[in-house]
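Q: Mind looking at a prediction? Sequence and model below.
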Amino acid sequence: MTDPAPLARRLGLFDAIAIGVGSMVGAGVFASFAPASAVAGAGLLIGLAIAAVVAFCNATSSAQLAAQYPTSGGTYIYGRERLGEWPGFLAGWSFVIGKTASSAAMALVFAAYVAPAGYTELVAVLAVALLTTVNYFGITRTASLTKVLVTAVLAVLLIGVVLGLTGSSGPAVGKLGSFTENGWHGILQSAGLLFFAFAGYARIATLGEEVVRPKRTIPRAIVSALGIALLVYTVIALTLLSVLGPELLASSSAPLVDLVVASGHSWASPLMRIGAGLAALGALLALIAGIGRTSLAMARHDDLPSYLTAVHPRYSVPHRAEIMLAAIVCVLVLVVDLRDAIGFSSFGVLLYYLVANVSAYTQDSQHRRYPKVLQIVGSIGCVVLIATLPATSIVVGTVVVVLGVTYRLGRVRRLFT
């Protein structure tokens, strides 16, 4: 049996940064702040800082590992190489199922902002089909479209911030209340929910087999993308809280639209909706690419069906994995709830990065770029944030992980009997 075909190295530093920023900004700005405000009020700013610290630790672990193992699969591969097959499977399974739910959520965010009433699910399905087609024709097209989307979204967010802070209604600073009014459990829970917004840098590591000069490019791209996203989140969070206040933000299904309306610039609502739609498309585009590559890596090691190891001979993409993913996401958009999906995705991604931190801790001095204390802080942070997620997210996430373990046990027994 011949070895599976490799993917082509076509992505430069700017391409990788754009994919990381596009993955994070779309999810975070338009989906995470409302549920975080609901549990923490103004304390979501502290939650954002905590999430950023954990994300930074995780990002440095991912960067350090990606430099040593520049291949598709991200922490699925790192866990296998450093800790063994089962930790690797746990990471890969957690990533695939969590990010598949995120894909459905992003498709629904896009449709919620741009679709006519009654056509939300149809438009969401069409978005998934369109972006899967873009990914099918090559990773360079994915990167090019992502750069266009990121540029447009950042421009819209800048306009929203300027309009919000210079509007006629004046700031709502007096409505903020105490940062710890909802207690530290609420703050930590908001950090777990907001961590969902930082998880996009994982997409860079999962594309490791397609990045030019990966040992140099991947670490720089991961840290750069995370820094850009944190700056954007901080500015947006401060603006939303100062204009809307925690209560209105918590109940908002479209925070950026409510921001311009509250500031007396209702004319800008369509622009914010377009920006939200583009951001969701950017996140969905990168999600499809990242999940496809992780599925490819898992299939190469017999943790998913070997049918998914196929790489298109012309476009050099895991086309079967991406098509199967698209079909599953299209089914999920009919039943998924956005806020539940955020918690469920955070559960899976935090498990994924727990494996990454432990894996990075085991690396020798030759491959070490960052001190071990960062991996210790990152591991503890992942465990704490998992424990403070909504109970439904923990229960559903645990059940899905158990199903994955059961599936692999059955598959291992078939392979060795």
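A: Good, I have the coordinates.
Q: From here on, just use CA atoms for contacts and neighbour counts.
A: Will do.
Q: how far is whichever helix or strand residue 383 is part of from where the chain is centred?
A: Taking DSSP states H and E as the criterion, residue 383 maps to helix 372-387. The chain centre lies 18 Å from the centre of helix 372-387; the measure is Cα atoms, centre = their mean, to the nearest Å.
Q: Need the residues that contact it.
A: Here helix 372-387 makes contact (Cα atoms under 8 Å, 6 or more residues apart in numbering) with 54-55, 57-58, 60-61, 188-189, 191-192, 346-347, 350-351, 353-354, 357-358, 360-361, 394.
Q: Kindly report the same for stretch 229-240.
A: 21, 24-25, 28-29, 33, 45, 48, 52, 157, 161, 164-165, 198, 249, 255-256, 259.
Q: just to revisit the earlier point, can you give me the buried ones in the helix holding residue 383?
A: Within helix 372-387, the residues scored as buried using 16 or more other Cα atoms under 10 Å are 372, 374-379, 381-382, 384-386.
Q: for stretch 408-417, same thing?
A: residue 408.
Q: One more: stretch 67-85?
A: For stretch 67-85, burial by neighbour count (16+ other Cα under 10 Å) applies to 67, 69-80, 82-83, 85.
Q: And stretch 131-148, by the same measure?
A: For stretch 131-148, burial by neighbour count (16+ other Cα under 10 Å) applies to 131-140, 142-143, 145-147.
Q: any idea which of those residues is closest to residue 281?
A: Set against residue 281, the nearest of the buried residues of stretch 131-148 by Cα to Cα is residue 131 (7.9 Å).
Q: take a look at this one as well, against the first:
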Amino acid sequence: MSTPERPALHRRLGTVDAVTIGLGSMMGAGVFVAFAPAAAAAASGLLIGLVMAAVVAYCNATSSARLAARYPQSGGTYVYARERLGAFWGYLAGWSFISGKSASCAAMALTVGYYLWPDWAHAVAVAAVVALTAVNYAGIQKSALLTRALVAVVLAVLAGVVVVVMGLGDVDAARLALRDDFSAGGVLQAAGLLFFAFAGYARIATLGEEVRDPAKTIPRAIPIALGITLVVYAAVAVAVLSELGSQTLASATAPLADAVRAAGYPAVEPVVRAGAAVAALGSLLALILGVSRTALAMARDGHLPTALAAVHPRFGSPHRADIAVGAIVAVVAAVVDVRSAIGFSSFAVLVYYAIANAAAFTLGRKVIPIAGMIGCLVLAFALPGPSVLAGVSVVLVGALAYRLTA
């Protein structure tokens, strides 16, 4: 008896589109959201935390790229772990990804609200989710084009911040120096929070079924996107830290806006705030893409309602999964706090990548997967206690649900 064919997504994305979606996923998180809580944890050790997060991200990106080349399907680590480790680990990876990235989506939506209209932040966040869900519903090509425009704007704004602060501000290299105000635990916690900013390259892997020549495109796009992001993050971190210092940065609600104001150019602040909103919108757009594609893959295998596996006959998008993910994110964005969302998301996504590294371990070349898996678990359990507790609880609920329904 033959297996009925599943509706396939359309392969429309090239390397530039894939890199752009990865950049769009990362840029809004790290620069505009994660630096302040990371500085509160690491104090003068912030840059060490950034390097540690980047090293773990590199290991994860390398493992993900190798797996994506072997399994060019929608679903990312859900598919890789299912194929290499078994159905349970694939399910747990998918569950962790959907849970963690739904929180990421809410954090990005709230960032839009807080930068554009603080008094109505939650309402703006919900409106942003609804609007971008509609864009995703209309198909991946439109999403990629919009993301490309958003990334271009964000990079221009970030370049302007670095030029204004480093070229014209009252920077002090002494503010970059290590003092006795940081601890190993604080640096690890900061690295875990900053990892939230690097996790966007997963979106490239989860779009494997929509990329042309995925065996070449995905392994090429992931390190390019990660490398560009690291360079940008490092430049911005050095600029803001040398202008504000770690103590002021730790308490900032809009660090880049505060930095250009401290540099003596308050007229630039509205541009930075607009750039922050655009960055968060770009991240939100690409994040919803990744979550809906993982939901599609899990629905195909019966781990989520099979209705979510439908592909729109005209737009070629997983339209029901898009709508379901958008609805969940809108509800979360209406009630959560941004920093809590970041902590929970970091834990769940680090678990997801720990499983990805375990899957890559079975392919050979074991040093990087081992380093990545250990790094993910260390950073996950170094996060703030409430984030760890919430993350462990959600993962255990997912594992129990699988056991009860398998």
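A: Perfect, I can see it now. This one's a predicted model, so the numbers in the text were calculated from it and none came from an experiment.
Q: Compile the buried residues of helix 372-387 of the first structure into a markdown table and extend it with columns for distance to residue 281 of the first structure.
A: A markdown table is the format used below for the buried residues of helix 372-387 of the first structure (distance: Cα to Cα, whole Å):
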| residue | distance to residue 281 of the first structure |
| --- | --- |
| 372 | 36 |
| 374 | 33 |
| 375 | 32 |
| 376 | 35 |
| 377 | 33 |
| 378 | 29 |
| 379 | 31 |
| 381 | 30 |
| 382 | 28 |
| 384 | 31 |
| 385 | 27 |
| 386 | 27 |
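Q: Quick check: the farthest pair among the residues you listed?
A: Spatial extent of the buried residues of helix 372-387 of the first structure (Cα to Cα) is set by the pair 372 and 386 at 21.5 Å.
Q: Whichever strand or helix holds residue 357 of the second structure vs the first structure, mean deviation?
A: Per DSSP H and E: residue 357 of the second structure is located in helix 338-361. Superposing on the first structure places helix 338-361 of the second structure at an average distance of 0.7 Å from its equivalents, by mean Cα distance after the TM-score superposition for the first structure.
Q: From residue 20 of the first structure, how far out is residue 343 of the first structure?
A: 21 Å (Cα to Cα, to the nearest Å).
Q: now do residue 372 of the first structure
A: Going from residue 372 of the first structure to residue 20 of the first structure by Cα to Cα gives 24 Å.
Q: Check residue 137 of the first structure too.
A: The value you get for residue 137 of the first structure to residue 20 of the first structure, if Cα to Cα is used, is 20 Å.
Q: One more: residue 268 of the first structure?
A: Here the criterion is Cα to Cα. By it, residue 268 of the first structure lies 27 Å from residue 20 of the first structure.
Q: Compare those two and say which is more crowded by neighbours.
A: Neighbour count, other Cα atoms under 10 Å: between residue 268 of the first structure and residue 20, residue 20 has more, with 32 against 18.
Q: Residue in the second structure paired with the more buried one?
A: Using TM-score structural alignment, the partner of residue 20 of the first structure in the second structure is residue 22.
Q: who touches the nearest residue to its match once chain neighbours are set aside in this structure?
A: For residue 22 of the second structure, ignoring the flanking residues on the chain, the nearest one in space by Cα to Cα, 6 or more residues apart in numbering is residue 201 at 4.7 Å. Counting by Cα under 8 Å, 6+ apart, residue 201 of the second structure makes contact with 22-23, 25-26, 61, 222, 225-226.
Q: if we go to 10 Å?
A: Contacts of residue 201 of the second structure were listed using Cα atoms under 10 Å, 6 or more residues apart in numbering, and they are 18-26, 57, 60-61, 64-65, 218, 221-226, 229, 290.
Q: Ok, residue 130 of the second structure next?
A: By Cα under 10 Å, 6+ apart, residue 130 of the second structure lies in contact with 124, 323, 326-327, 329-330.
Q: Helices - which of those residues land there?
A: Counting by DSSP state H, the contacts of residue 130 of the second structure place 124, 323, 326-327, 329-330 in helices.
Q: And those residues, which two are furthest apart?
A: Every pair of those checked by Cα to Cα; the farthest is 124 and 323, at 18.3 Å.
Q: Looking at those two, which is more packed in?
A: A count of neighbours by other Cα under 10 Å puts residue 124 above the other of residue 124 of the second structure and residue 323, at 22 against 19.
Q: My guess is that one contacts residue 281. True?
A: No. Between residue 124 of the second structure and residue 281 there is no contact under Cα atoms under 10 Å: 11.4 Å.
Q: Quick check: neighbours shared by these two?
A: Joint contacts of residue 124 of the second structure and residue 281 (Cα under 10 Å, 6+ apart) are 109-112.
Q: now, which of those lie within strands?
A: Secondary structure defined by DSSP state E assigns none of those to strands.
Q: Between those, which sits nearest residue 315 of the second structure?
A: Using Cα to Cα, residue 109 comes nearest to residue 315 of the second structure of those, at 24.7 Å.
Q: residue contacts, the residue mapped onto the closest one from the first structure?
A: With TM-score structural alignment as the criterion, the equivalent of residue 109 of the second structure in the first structure is residue 107. The contact partners of residue 107 of the first structure, by Cα under 10 Å, 6+ apart, come to 120-121, 123-128, 277, 280-281, 283-285, 329-330, 333, 338.
Q: same thing with residue 403 of the second structure?
A: Applying Cα under 10 Å, 6+ apart, the residues near residue 403 of the second structure are 88, 397.
Q: That one -> the first structure?
A: Under TM-score structural alignment, residue 403 of the second structure pairs with residue 409 in the first structure.
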